[in-house]
Each structure stands twice: as structure tokens, then as C-alpha cells.
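Visitor: I would like to see how this sequence folds:
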Amino acid sequence: MENSSFDTVFSLDLQKHIMSFFTLKSLAKCICVSKQWASLIRGEDFAKVYLNRSIDRPRLMFMVGRFASDPPEPQMSWFYNVYKELKRAPGKYDVETEALFHSVYQKEEPLLLSGQQQLRIPFEPFTCSVTRPIQGLIYLQLRTKSAICNPGAKTFRTLPEIKADPKTVIKSFLGYDKATDVFKVLCITCRSGVFVNPIRTYQVCTIRFNAGEESWRPIRCAYDHSPSTEGLFIDGVLYYEAERYSDKARVIMSFNVMSEEFSVIELSEQVRSDNSWHLVNYNEKIALPQPVDNKSRGLQMWVRDEMGVWSLRSIRIPPWKKAIGCKRLYFRGNIHGTNELVFTENGCLGHLIPSVIHVLLYNTEKPNLIRKIDVEKLDGDNAETFVDHVDSTWLM
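Guide: You can find the predicted model right below:
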């Protein structure tokens, strides 16, 4: 009787289907089994199959800032080497700091037991920046050095160095073009002096994972502005708050990732003065929510509809005071495809956190129920929370 194997018994499509249920850690081991398995797992077809499966099991991801303790992970040695070079520059602090990325399945309890993942990278505010996750990837930047990273697989790819001198402010955003299946990084640099107007440049780096080396190329922007917040990516468009140079007005800029065109979203005085300026994805729409405390009856936020009209939304949450006590919570968005709203005690990196992060999930279809989850063992000083992060095999 002939010996049978996984490769001969099951068709290629069935192999992909079976492996799509594996964890990233298990897939990393499978890559070492054979060249055929490695080729299958690293292929674009399997990447799409695995991503579609992961979308049904989204993750809640915390980025926790803390003092560095243990030696760096081998996968991130390049990032740490660049970080050390920056630390040797004049005026830098001697204290080593880092960020811990901790992700868990957001639909399963207890969260700490639901497929937790961790990744450590060096991090220092005003020197390093990290984008919100898109399709399972994040963009890491240390001054002019940058990389695309898969936090679940703990892998990365370095990008060409950004040309800028030490006095230049650099702001970057990650987006994804579904039509051409490529990632793009928008980089805006701004150099100013005492007697000269700011000089801004706009560049894009297109990332094709099975193509050659990437490069930065200049693009035009008819609206002179300076970004002031992190980016929010929704349905092929990047959004971020900015200050317009001509009149110093606060506006929201939009950047179409496919066409690479900018546009300005004007805001009324009421909207400008009545929000915390933290862009949130609410049902695939831009939202500007207000912080919520025990004096609130629920959530209030400005939401922009498909016609570009802003309206004030109020979502009343009956058991709110009993659930949050004296805490001040921040709306992080709703879980994709559901009516469950996510609130955390931390608003963004820089907010001090206790040893336990409190996560509240409120389903608008179940008005008398609040799901409260305590995420423990996130040792750090401050944190930021991202919803709907997914597992991806990109860069494996």
C-alpha cells in the first residue's frame, strides 16, 4: 500500500481551506516543513483566504508604552539598531523606552485567554510613530527610517529612507488600494525657519509584496497644510486632522489612496469646538466622539454621512453610570459588522493607564446589557487601543 500524505490526499484548494484555520504561530512552523508548504502559505491567494477568515475573528490591540526591560526580540533587531543610533544623537534621553503590542480576540472571553499575541518594539514619543493597523499590518517610523510590520507574525520589511534633515517634521500614513491590491504610505514632510514659510513635500511609497524594491515618489497637493493627528483609513480613503497654512483653520484632509488626490473637508465652528479631535470609524463613517464620564447618559459624537453632512448623534446607554463608576472612557469605534460599541479607559498614547485596562462593550440592540472586560498584565505607563485588527500572512 502506498504511503499517503497531506499534499497527495487533499487538493490545493482544500489545503488552503484547512490551513486558513491555523494560528499564525502554527503557520510559521508549517513554513519550515517543506518548500511547497512555504510557497503555499506565502502566496497571495492564501493570504486573501486567510485574511477573509480572520475578518470574522477581529482582534482588539493595545499599544502600551513602557520602560524597556528585557533584551529585544531577534525579529526586531533592525528596528532596535536604528533606535540606538537615534538615542546617541545629541539631546536624546538615556532611558530606553519601548512599546508592547498586545492583541486578543475581541469577541471571545476571557480576553487574555483568547489567542493573545505580543510584540515589542522601541518607541519614544515625538521620535517614533505607529499607524493604526490595516489588513493586519502597521507602519513603523523612526525619523527617516521606516518599515511595514506584521505584529502577529512578528515580521517586517524595511522601506527606503525618507530624505529629510534633522529639523524636518515627518508625518506618515498607511493606506490600502483594494483595486490594485497594494499598500501605500503617504509621507508629508515640513521644514520651517524663523524667517521663511514652511516648505512641505508630499511623497508616496507603493508596496507590492511580490515585486522589487520600493521607492518614494513625489506627488502634488493643492492644499498647503500640516497634519496634526494620526490617520483613519475607511474604504480606500485616508482621513486626518490638519491645520491649513493660509488661514490656520482646523480641517480634515482626505487622501484617496487609489487616485492619490487630496481634498479638504470643511468643518463648522460648532463641530470644531465640540469634539476631542480623535477620528473614529463608526459604521464605516468618520466620527468625532466626545469623552464619556459618569455625568453622561451615553455617547455623543459628530458623524459625517455619505453626502458629506455632519450631524450630532446621541446614543443613550441606560446602565452607564453603574458600569463605569467614576471613570472617564473613550469611544474607540464599533466592532465591524455589529452594533457593539467599544469603550476603553485610555484615549490615546500618552494617557496614563493602571495595571488593568477596562474594556466596555455595549450592544445597541441589547439596551440593558454592558459587557465589561478587564484586560490585565499590560505593564506600562500609557496605552492606545485599536479595534478590528486582524491576523494576516503578509510578510511571513
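
Visitor: From now on I want contacts and neighbour counts done on CA atoms only, so please keep to that.
Guide: OK.

Visitor: So the closest residue to residue 393 other than its chain neighbours, which state does it fall into?
Guide: Ranked by CA to CA, 6 or more residues apart in numbering and with sequence neighbours excluded, the top spatial neighbour of residue 393 is residue 47, at 5.5 Å. Of the three states, residue 47 takes helix according to DSSP: H, G, I helix; E, B strand; the rest coil.

Visitor: Mind listing what's buried along stretch 272-285?
Guide: Neighbour-count burial for stretch 272-285, counted by 16 or more other CA atoms under 10 Å, picks out 275, 277-284.

Visitor: Residue 184 contacts residue 176, doesn't it?
Guide: Yes. Contact criterion CA atoms under 8 Å: residue 184 and residue 176 qualify, at 6.0 Å.

Visitor: Those two: which has the busier surroundings?
Guide: A direct count of neighbours by other CA atoms under 10 Å for residue 184 and residue 176 places residue 176 higher, at 24 against 19.

Visitor: Return the distance of residue 330 relative to residue 361.
Guide: For residue 330, the distance to residue 361 (CA to CA, to the nearest Å) stands at 12 Å.

Visitor: which of the two has more neighbours?
Guide: Between residue 330 and residue 361, counted using other CA under 10 Å, the more crowded position is residue 330 (24 against 21).

Visitor: surely the more buried one meets residue 344?
Guide: Yes. Using CA under 8 Å, residue 330 is in contact with residue 344, at 5.5 Å.

Visitor: for residue 279, what are its contacts?
Guide: The neighbours of residue 279, taking CA atoms under 8 Å, 6 or more residues apart in numbering as the test, are 231-232, 240, 286-289.

Visitor: Here is the second sequence; please produce its structure so I can put it next to the first one:
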Amino acid sequence: MEGQEQEANKKISDDLRSTDPIPDDAIEEILKASTVETLARFRCVSTQYASMIRSREFMKSYLVKSSTRPLRNLIFTFMEMERLGNQFVFSASQPQNQGESSSSATYHMSCQYRLHTTSSPSVHGLICHGPPSKMEIYNPSNKKSITLPKIDYESFPYYIYLGYDPIDGDYKVLCMVKAGDFRVLTVGKDKSWRKIEDFPPHTHSSPYSPDLCLNGVLYYGVHHLSTHENHPHPDDMIPAIMSFDVRSEKFDLIKLPELPDNVLLPILTTYEGRFAFFCNGIYGDSSIRLWVLEDAVKHEWSKHLYAPPPLDGHNYDDFIACCFTDGGEFVLAPILFCSEEPFYVVYFDIKNNAVRRVVIEGIFTKLDEETLYITQSVFPGQIDNPMFL
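Guide: Predicted coordinates:
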């Protein structure tokens, strides 16, 4: 029997030696369909694989394929109620069918939260965070990060925004060090920050208003000087959206529609591939108002109003809509929660007017003390990214 096994193994070995080499384009297709963990192992196989995986064209192709996969994660950020300087980052997969009622969370890091930094989603799989002295770009796919060059400016406020150019495959970080002073850095190319000279005068609208990058354009909420005849004081600052073309590094101002008084801060999102924002109602009003940008040049928006159906045993006053998924569902999360209690989110399907509750297992289970946390943000669309392998 042992001799037969040795003979069979020898035949398999001879067959492998006689097999024609796999073409490079076939290898590349196999790699593009692989997970980041698998790519890390392939990279160690040969210098050919390592060079292919690290190439700019492969990175661009991998991100395109990764962004079309149905299995994407949510990114959660929390802050301690008593110590607002500590921020915790988790991710969790989104249930792919209506019957799933739980999901497992992965802890990524704790970092120092600064009042004047934005709370932003990942951009093509990467997250930018940190103080001016140590800004980092973090990759949740492999839990690796790089530190950006220090900005030669130490005063506050300052805001950082991460953008991605899908044409050149470049990541760029835009930094407002103060009103009227913008710097930009192309990740992996620039050794120092470049100053931008041409832009409309504006300031960031709120540290709690996240930015969003869509199709190579970075959007963020601002206040700008108004000289419109309906504003008698030319120094009045009115809210708007600023767009920044990541490739050309050009700014454009987009005027907001008139907003009702009974809504909270706008939350930037996408709707059917278009830029949009939504607002939660004030206390006692569970409605969600969604505005979709129809024409950026003409500043035209369409408005949609949604009211989630009753949620058994729960009050919507304890929840806040945090994000809108590619699948057409609002994700609502508890505003406050205790580390000893199960954490869950509510999915509101606007087309079917239905809600479902999903428990996120593993949130803060490794922390000992009973602590009250604030849900700072929930963002969808986290994709696999092989950067920093």
C-alpha cells in the first residue's frame, strides 16, 4: 500500500512539472479574486507575485473588483461618555439576507479623538485619523497603517479629509489647518504638504459632520460668506457643501436646499450612486429626510421623506439614523449604550417599509469595566484593500 502511495505521489509530481506555466493574466485574475489575507501569502511566494500585487494597476483593478462584491462591512466608532478623548473603532459584516439577526464585530483600534477632526467613513478601504503631529492612514483589511509627514502648523482648528482618485489610483489627504489655509498631500508620492492657493473662502461646518468621497470627488459640509440679496449682512455665514475634485485639486461650492428647523445636522451619504444627505428629526420625530443632488451646477436637489414603522419594544428617540447602505436601507444605532448590554442596529428598508434588528456581537466584550458609550458614527461600504502589504 505504501509503495502504491509513493508511486501515485511521484506521478502527481511529474504531472505538475510537465504542466504548462499559468499565464500572467490568469494569475492576475486569480489574485484579484483573492482576499487580502491570501494576497499576503501570495506575496511571499515569489518576487514576481510581490511585484504584481504592489503595482499601481493591480491596486486599481483590485479596488474596482472589491467595490462590486456584495459582502461589505460596516465601520463603527464609539466614544466613552466620561472620557470623550478616547475613540474606538470596530467593523462588522452586514447580513446578506433578511433572516440573519446577528453579526460578529472585529475590534481595530483605539485612538485619540480631537474636537476639530472629522468623523469620516473609510475611503476605498482606508481611514485617515490622528493629530497634526501624527496623522495616520489605517487599513482595516490588514490592520496596518502608515504615518503621514508632519504639518508645519500646530494651531487649531484643523480638519483632515481623505480622498481617492480612481483614474490615477492616488489617495490624497486634504487638510484645512485654518480658515484660508489648505494643504494637500498625495500619499506615497509627496514627501511634504503642498499649499493650495485657489479656493472659495469657507470654514468647516461642524466637527460632527462627516465628509464623503464619491467617484473621485470629496464632499464636506462648510459655512461660506454670503452676498446674496436675501441676506442683508454680507458677513453672514451660511451652510453649504464644498466639493473637491481629488485629481484636479479644484474646489466648487454647492448650495444646500432650504432645510426645516426641526432637523439635526446633515449626514452625507450616497443614494443609488449619487451624492446625497439626510437629516434626523428632533426629539419625538422619527422621520428621516433625504435630499439627493440632481444637478451640482444648478444646485438642484430632490427631497424624500421616510418614517420607519413601529419597532417592537423600542423607542426611536433612543436611536439615530447613521448611514444609508448601497442596498437601500437606513442603519439606525442607539445613541447611548452600556458595554455590558448587547449592542444592535436597526435596518430600515425604505422600499418595503420594513425594519429588522441585528445584534452586533463582540462590541466591547474584551473591555472589563462597565462603561457608557456614545455611538459616534456608523459607515457602510468598507471594502477589502491590499494597501501596505
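
Visitor: picking up where we left off before, spit out the residues that contact residue 184 and residue 176 of structure 1 alike.
Guide: The contact sets of residue 184 of structure 1 and residue 176 overlap at residue 257 (CA under 8 Å, 6+ apart).

Visitor: what about the helices in structure 2?
Guide: 2-18, 24-32, 36-43, 47-54, 56-67 (DSSP state H).

Visitor: which one of those helices lies closest to residue 104 of structure 2?
Guide: Among these, the nearest to residue 104 of structure 2 by CA to CA is helix 36-43 (18.3 Å).

Visitor: Show me what residue 335 of structure 1 aligns to in structure 2.
Guide: Aligned by TM-score structural alignment, residue 335 of structure 1 pairs with residue 325 of structure 2.

Visitor: What is the equivalent residue in structure 1 for residue 388 of structure 2?
Guide: Match for residue 388 of structure 2 (TM-score structural alignment): residue 395.

Visitor: if we can go back for a sec, intersection of neighbour lists for residue 330 and residue 361 of structure 1?
Guide: By CA under 8 Å, 6+ apart, the residues touching both residue 330 of structure 1 and residue 361 are residue 343.

Visitor: Quick check: the aligned residue for residue 44 of structure 1 in structure 2?
Guide: Per TM-score structural alignment, residue 44 of structure 1 is aligned with residue 56.

Visitor: ok, and the closest non-adjacent residue to that match?
Guide: Closest to residue 56 of structure 2 by CA to CA, 6+ apart is residue 169, at 6.8 Å.

Visitor: Put together a markdown table for the helices of structure 2, with distance to residue 373 of structure 2 on each row.
Guide: What follows is these, written out as a markdown table (distance: least, CA to CA, whole Å):
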| stretch | distance to residue 373 of structure 2 |
| --- | --- |
| helix 2-18 | 57 |
| helix 24-32 | 39 |
| helix 36-43 | 31 |
| helix 47-54 | 39 |
| helix 56-67 | 31 |
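
Visitor: export the ones you listed to a markdown table and tack on mean neighbour count?
Guide: Below are the helices of structure 2 laid out as a markdown table (neighbours: other CA atoms under 10 Å):
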| stretch | mean neighbour count |
| --- | --- |
| helix 2-18 | 11 |
| helix 24-32 | 14 |
| helix 36-43 | 16 |
| helix 47-54 | 16 |
| helix 56-67 | 17 |
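
Visitor: Compare those helices and give me the one nearest residue 86 of structure 2.
Guide: With CA to CA as the criterion, residue 86 of structure 2 lies closest to helix 36-43 of the helices of structure 2, at 28.8 Å.

Visitor: Quick one: neighbours of the closest residue to residue 100 of structure 2 other than its chain neighbours, just the number.
Guide: With CA to CA, 6+ apart as the criterion, residue 100 of structure 2 has its nearest non-adjacent residue at 7.4 Å, and that residue is residue 358. Neighbour count for residue 358 of structure 2, taken as other CA under 10 Å: 18.

Visitor: before we move on, what about residue 326 of structure 1?
Guide: 11.

Visitor: Residue in structure 2 paired with it?
Guide: So, by TM-score structural alignment, residue 326 of structure 1 is matched to residue 315.
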